[in-house]
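> Need a 3D model of the following:
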Amino acid sequence: MEYTGYVEPGGYDQVVFRGRRDTREFIAFWLSGGRVLAGMNVNVWDVTDPIRALVTSGQAVDASELADVDVPLTQLLNHPDATG
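This is a model prediction of the structure:
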């Protein structure tokens, strides 16, 4: 399990899960205003760098795409529908 970013208690308005919580292989993202504040990967490897990039970009992301395991995390950066 790895955690990237920082969220103050109550400082988020949405949690998005990507993957399968039932098998404990997922990423949880904490968002505020559509922007990723933090991410925690559980038994999902090689995603720390893209999670960090999403957090530091300050860019809004589409929550449905963030939850979709078929959409690469790197594709969410500079997405044409994102505002930031």
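> Only C-alpha atoms from now on, for both contacts and neighbour counts.
OK.
> Would you map the helices across this protein?
All helices of the chain, identified by DSSP state H, fall at 48-57, 63-67.
> gap between the longest one and the chain center?
Computed by Cα atoms, centre = their mean, to the nearest Å, the chain-centroid distance of helix 48-57 equals 8 Å.
> Need the helices of the chain in JSON lines (columns: mean neighbour count and distance to Arg18).
Below are the helices of the chain laid out as JSON lines (neighbours: other Cα atoms under 10 Å; distance: least, Cα to Cα, whole Å):
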{"stretch": "helix 48-57", "mean neighbour count": "18", "distance to Arg18": "12"}
{"stretch": "helix 63-67", "mean neighbour count": "17", "distance to Arg18": "4"}
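> another one to check against the first:
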Amino acid sequence: MFAIFRGDVEARQFIAFWLDGGRALAGMIWDDNDAIQDLVRAGARVDTSALSDTETPLGSLVGASP
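Alright, predicted model coming up:
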């Protein structure tokens, strides 16, 4: 298991994701969790580069293949 951070960790403006086998198992943010919950519930493998990229909409990662 490992973590991917999306955003500015030093400024404490980020989302943290925990992955195992390329699948997002958990995510943490202090505001809107809906997109994170959808991604985790989908159980799909995600591209870690896209997951850490703030320009990639989280919703676009939900449709990835399991």
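> can you put the helices of structure 1 in CSV and add distance to Gly39 of structure 1?
Listed next are those as CSV, based on distance: least, Cα to Cα, whole Å:
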stretch, distance to Gly39 of structure 1
helix 48-57, 6
helix 63-67, 11
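> could you check the distance from the counterpart of Ala11 of structure 2 in structure 1 over to Gln59 of structure 1?
Aligned counterpart of Ala11 of structure 2 in structure 1: Thr23 (TM-score structural alignment). Counting by Cα to Cα, to the nearest Å, the gap between Thr23 of structure 1 and Gln59 of structure 1 amounts to 30 Å.
> now Glu65 of structure 1
14 Å.
> do Arg35 of structure 1 as well
With Cα to Cα as the criterion, Arg35 of structure 1 and Gln59 of structure 1 are 6 Å apart.
> Asp49 of structure 1 now?
The separation that Asp49 of structure 1 has from Gln59 of structure 1, given Cα to Cα, amounts to 16 Å.
> show me what contacts Ala50 of structure 2?
Contacts for Ala50 of structure 2 were tallied using Cα atoms under 8 Å, 6 or more residues apart in numbering; they are 56, 61.
> quick one: what's aligned to it in structure 1?
In structure 1, Ala50 of structure 2 lands on Glu65 (TM-score structural alignment).
> Among the helices of structure 1, which comes closest to Gln14 of structure 1?
Of all the helices of structure 1, helix 63-67 sits nearest to Gln14 of structure 1, with 9.1 Å by Cα to Cα.
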